Each structure stands twice: as C-alpha cells, then as structure tokens.
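[1] With the sequence up front, the predicted model follows.
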Amino acid sequence: MERSIDIGNQWCASFQADGSKFATGNHRGTVKIWDTDTGKDIGTFEGHSRPIRSLAFSPDGRKITAGSEGGTIRVWDTEMGRDLFGAMEGHTGTVYGLAFSPDGTRLASGSWDSIVRLWDGVGKSKVLEGHTRAVNCVAFSNAYVISGADDQTIRVWDAISGDLVRVLRGHTDLVCCVAFSPDFKLVASGSEDHTARLWDVSSGEVLAIYDVGDWVVSIAVSFDGKQVVTGSYWGKVHVWSADVLFRDL
C-alpha cells in the first residue's frame, strides 16, 4: 500500500482523468472531492437525500455526476459548485451506472429499473429499452453507449439516436462492469461468471476470454490500451497484458 487517507464510510469513488482529484459518495447522499496528493477535502456537493451509488467525472473534470438509491441524478459544476440541472428524474430504481460522453456534453445512466437513459446538455433524457433486468454499468464513446446488466447481456446503443445496434452475448451470469479501450474499438467486460471478456465493438465478436476465478466487479483498460485490470469480489486485482488475453482465447 502506497498510503491511505481516512475519509470515513464511502460507498463509491471516481478519479478525475488527470489523477489530481478523486470523488467519493456516501450513505448520506453527500459527494466530496479530495486532493489526491494531500488527501484534503476540497469540495462538498449536496442535494441527494439517499445513498450515492454511482459517480463519474466529465473527461475535462469540470463536471461531476452522482446517482442515488432514490433513482435521481445530479450534475455539478466542480469549479463553481453549482447544481446544473437540479434533481434529474426518470429512473424508478437505484442508479448503478453513469458515464459522460467524450466531449462531456451528454450523460448515460443505467438503473435497477432495467432502463438506460441518454441525457442531453440540458438534463432531458431519452429512454433506451431492451434490458430485462437491472443495468449495472454503462460506458460512452463517440459512437456508442454500452450497457451491462443482470440479464447477462451487453447492449450496444447508437450514441446519437439511442437505437440498439447489437447485443453481445456470452457471459453466463450478470454483467457487473464494462469499459472502452482508449480508441473505443474494444470493450472489456466483467461478470459474476468469473470471467473477463474483450469484445470488438463493431462486429460483436469475442476476442478474448480470461478466467479470473472470482466475480469480476470492476474493470479498466490502460490509457495505452495494452493492459486490462480486473478487480474481484474477494479483493484481488489482476493486471493482464492484452497480448495475454488474446493468447488465452
């Protein structure tokens, strides 16, 4: 362990893209931003009345969004501390997944209500229906929104129209996490079926399968696209070479 920061009981966390700050959300519905180097609290955002279950920074770090157990979403300007749209309503269950578009103007959300919502720049949403169980995670590229759900599928949606492009099938248990590669050509996914998978977004082909041996609850692709990191339910983190993943297919 490099170091630790005692910040109390927090339910979710998100790093700003440049790594200089991170945010946490707690059971009281409060979001805090912390300086990574000093561990100091540098911002507090309030408005939610239920526990925070998802957080995401915009790519430029100027906005942060939080989803709550009450189904509401809020977006704040991190520099001014201003709540941009108030409570964004529409979901009828816990918001488990949030992701900004690469330009930071739009937002995707996924919820226990099995719905994906695509939010515009003024806080209005479009409903993306197709999942049959809770949506646990979302990711956003220039062309697509990706969502993973308890129905064991990953769905690829057109980022502009919201139309369903394809369904990625292969996991045999609920999909916990998804992440794009930096070039947005590949998607990594993790599941309670104890595997991580690498998919070609344009074709829907499975390029690699890795047997993690535990529920995969978090996943990320490195900035250079050469490594995939998986975090498991029982606390193990694995760092895989993309080459290793391809060889294990």
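    Everything's here; your move. Residues are numbered from 1 along each chain as shown.
[2] For the rest of this, base every contact and every neighbour count on C-alpha atoms.
    Will do.
[3] helix, strand or coil for residue 207?
    Assigned state for residue 207: strand (three-state reduction, DSSP: H, G, I helix; E, B strand; the rest coil).
[4] quick one, what contacts it?
    Remark: with contacts taken as CA atoms under 8 Å, 6 or more residues apart in numbering, residue 207 is in contact with 197, 198, 199, 200, 246, 249.
[5] what about the residue nearest to residue 67 when sequence neighbours are not counted, how many neighbours?
    Once flanking residues are discounted, residue 67 sits nearest to residue 73: 4.5 Å by CA to CA, 6 or more residues apart in numbering. Look at residue 73: counted by other CA atoms under 10 Å, it has 27 neighbours.
[6] Now, of the contacts of residue 207, which are buried?
    197, 198, 199, 200 (16 or more other CA atoms under 10 Å).
[7] Please identify which pair of these lies farthest apart.
    Using CA to CA, the buried ones among the contacts of residue 207 span at most 10.2 Å, a distance reached by 197 and 200.
[8] Now the common contact residues for those two.
    Contacts common to residue 197 and residue 200, judged by CA under 8 Å, 6+ apart, are 206, 207.
[9] Please list the outside residues in contact with stretch 52-63.
    11-17, 23-31, 64-69, 75-79, 94-104.
[10] Tell me the buried residues within those residues.
    Buried members of those, scored by 16+ other CA under 10 Å, are 11-16, 23-31, 64-69, 75-78, 94-101, 104.
[11] In strands only, show me those.
    Among the buried ones among the contacts of stretch 52-63, the members found in strands (DSSP state E) are 12-15, 23-25, 31, 64-68, 75-77, 95-100.
[12] Which residue ranges of the protein form helices?
    242-247 (DSSP state H).
[13] Relative to residue 112, how far out is residue 92?
    8 Å (CA to CA, to the nearest Å).
[14] sorry, that was for residue 77
    Using CA to CA, residue 77 is found at 26 Å from residue 112.
[15] for residue 153, same thing?
    From residue 153 across to residue 112, the span is 15 Å (CA to CA).
[16] Check it against this one:
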Amino acid sequence: MFTSDVFVSTVCALEPLDLSTRPYDCVAAHPAGALAASASLDSFIRVFDVESNSTIATLEAPPSEVWNMQFDPKGTLLAVAGGGSASVKLWDTSSWQLVSTLAVPRPEPTKPSDRSASGKFVLSVAWSPDGKRLACGSMDGTIAVFDVPRSKFLHHLEGHYMPVRSMVYSPVDPRILFTACDDTHVHLYDAEGKSLVGAMSGHVSWVLSIDASPDGAAVATGSSDRTVRLWDVGMRASMQTMTNHTDQVWGVAFRPPGGTGIRAGRLASVSDDKSISLYDYS
C-alpha cells in the first residue's frame, strides 16, 4: 500500500511528439502487445501489427464516431464506445466481426423535465479484470454496467453529473471501478453493489484520464489543469502532483506487470503539448 513515502521522479520527457498528421482520437493496445487499434471521429477503426505497422483489419462502426475503446483482458473482444449512437459495439478479435451491440439505456428520470433530455452519448469503456463486466461512461455522468457473457444491462452507477471521460477497474478487485470526470472528481465505486464508496478531489479542472497501478494500491490521473496526480487508494488522497506538461493531459498509463530488466514502477503520460513524460515511482 502506498503511504506518504510515495515518490515520483521524472525519467524523461519525449518531445516533440508530432501529432499534426495523425487525426486519431484513441488508441488501444492488445494484451499480447503485438497488435493495437486506433480510431478517429470518422467511425473507422484500424487494427495494425505494432512491429510492421501493417493493417490487419479495418472496422467500421457507424452511425457514430468512436470516442474510446479497449480490448478485454484475454484479448478476445474489442469494446468500442459509440458516442452519439448510445451504444457499445463488441468485435471478435479472431475474425474481426461485430458480435454484439450493447444499447446503453437512460436511467429512470427523477423529474418530468428529465424525460425530454437528449439520449445517451457514450464516452468511455472499461473491462473488469475477469472480463465479465463492462462499464460504459456517458456524457451525462452516469455509468452503465453490463454482464458481457449474457449481453445484459445490469444497472447504472450514479454520482457524477458531468462527462465521464475515463474509467478503470482495480486489477486486484473486480468489484472496484475508478472513474475520472469533468466535475474534477475521481470516484471509487463498488460496481456490483451499485454504491459509491469513495471520492477524491484535488484537480482544478476536468479529469481526462485515469489508470490503476498493477497492485491496485494507487491510481494516476491526467487533467486539463495540465497536471498528473498520483493517488493513494487506501488513504483516498493525492500523494504527488507532477507539473511537467504545459497543456492538458489526455492519457496516463502504468506499465503492466511482468517483463525483465525494466523498473516495475513506471508511469507514462501524454499531453496536448505534444510530449510524453515517463516517471518512476516507489
């Protein structure tokens, strides 16, 4: 468990990262590391071999743009958040065929005026570590949880009131879901018990990205306030703030467990300032 002794040091900042000719909205890495998928707001997804950069498959996900996608833990399915289509599409990675479309319902309105509100806009997806649950974050702040084997909607998680941009399940507890929201807060949910079990605050603007450390003891967040924060999950507190970036931080990622000759405590962040920063933490 991380304590107040947590320390993060910047390893390096890689820049410039020229994104001017790459109109990509999101990228997802296959768990095996050999494949990746990239998407833009034109509803097309390109699956490619990481080493050769050759295209393996081109997927089309009309009628809406692609905002976020993730491979399941076994790498057998690719979940794609469909923006204004109010749905998440699931693609079989052995055949690259569309196998399911999960419609994200609206929660029951709490007052009559809510009945005229616009439909769901799905921004983010997250797989549970056992691959049985899929969480889908929406523009209105609600989160839909699905039983994937049964293609069944289970329930909503509530507590946010602005767009949920990024989510991640705890790698050690398939019940715990961490969420990042435009309301500046990070929430911890019991995704099975439908309850909000904790909240963390510290960012002064939108929280755009979140990831959990391999041991589940910490989460990292990136924000439009240009900072990266490392949070102690047990203490529900921000332990360190990194200010390397000069523009909003759209992605943070911990190094997966395993491998040799590389420090286990490695964190990366990517920003609109066209740089990638790498950090060691201990």
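    That came through, no problem. Just so we're clear, the structure is a prediction, and the values are computed from it rather than from any experiment.
[17] What is the most widely separated pair among the contacts of residue 207 of the first structure?
    Most distant of the contacts of residue 207 of the first structure, by CA to CA, are 200 and 249, 13.5 Å apart.
[18] Excluding chain neighbours, what is closest to the equivalent of residue 146 of the first structure over in the second structure?
    Aligned counterpart of residue 146 of the first structure in the second structure: residue 178 (TM-score structural alignment). Nearest in space to residue 178 of the second structure, with sequence neighbours left out and distances taken as CA to CA, 6+ apart, is residue 188 at 4.8 Å.
[19] Please apply the same query to residue 195 of the first structure.
    residue 211 (4.7 Å).
[20] now residue 231 of the first structure
    Residue 231 of the first structure sits nearest to residue 237 (CA to CA, 6+ apart), 4.5 Å away.
[21] Go ahead and confirm that neighbour touches residue 220.
    No: at 11.0 Å, residue 237 of the first structure does not count as touching residue 220 under the criterion of CA atoms under 8 Å.
[22] Which one of those two is surrounded by more residues?
    Between residue 237 of the first structure and residue 220, counting by other CA under 10 Å, residue 220 is the more crowded of the two (21 against 15).
[23] Please name the residues that touch the alignment partner in the second structure of that one.
    Matched by TM-score structural alignment, residue 220 of the first structure corresponds to residue 253 in the second structure. By CA under 8 Å, 6+ apart, the contact set of residue 253 of the second structure is 210, 211, 212, 220, 267, 268, 269.
[24] taking those as a set, which two sit the farthest apart in space?
    Distances among the contacts of residue 253 of the second structure were taken as CA to CA; the most separated pair is 212 and 269, at 13.1 Å.
[25] Compare the two (neighbour count), which wins?
    Between residue 212 of the second structure and residue 269, residue 212 has the larger neighbour count (other CA under 10 Å), namely 27 against 24.
[26] Identify the residues contacting the more buried one.
    Residue 212 of the second structure neighbours (CA under 8 Å, 6+ apart): 168, 169, 170, 171, 218, 219, 220, 253, 254.
[27] could you redo the last one with a cut-off of 6 Å?
    Contacts for residue 212 of the second structure (CA atoms under 6 Å, 6 or more residues apart in numbering) come out as 218, 219.
[28] check contacts around residue 152 of the first structure.
    171, 173, 174, 175.
[29] separation between residue 93 of the second structure and residue 78 of the second structure?
    Distance of residue 93 of the second structure to residue 78 of the second structure, given as CA to CA: 7 Å.
[30] cool, residue 272 of the second structure as well?
    Where residue 78 of the second structure is concerned, residue 272 of the second structure sits at a distance of 26 Å (CA to CA).
[31] how many other residues sit next to residue 226 of the first structure?
    Neighbours of residue 226 of the first structure (other CA under 10 Å): 14.
[32] One more: the one 3 residues further on?
    Under the neighbour criterion other CA under 10 Å, residue 229 of the first structure is assigned a count of 16.
[33] Now for it: which residues touch it?
    219, 220, 238, 239.
[34] repeat for residue 182 of the first structure
    Residue 182 of the first structure sits next to residue 223 when contact means CA under 6 Å, 6+ apart.
[35] which residue in the second structure lines up with it?
    Match for residue 182 of the first structure (TM-score structural alignment): residue 214.
[36] Also residue 235 of the first structure?
    Per TM-score structural alignment, residue 235 of the first structure is aligned with residue 274.
[37] and that match, how far is that from residue 29 of the second structure?
    Separation of residue 274 of the second structure from residue 29 of the second structure (CA to CA) stands at 20 Å.
[38] residue in the first structure matching residue 161 of the second structure?
    Going residue by residue (TM-score structural alignment), residue 161 of the second structure aligns to residue 132.
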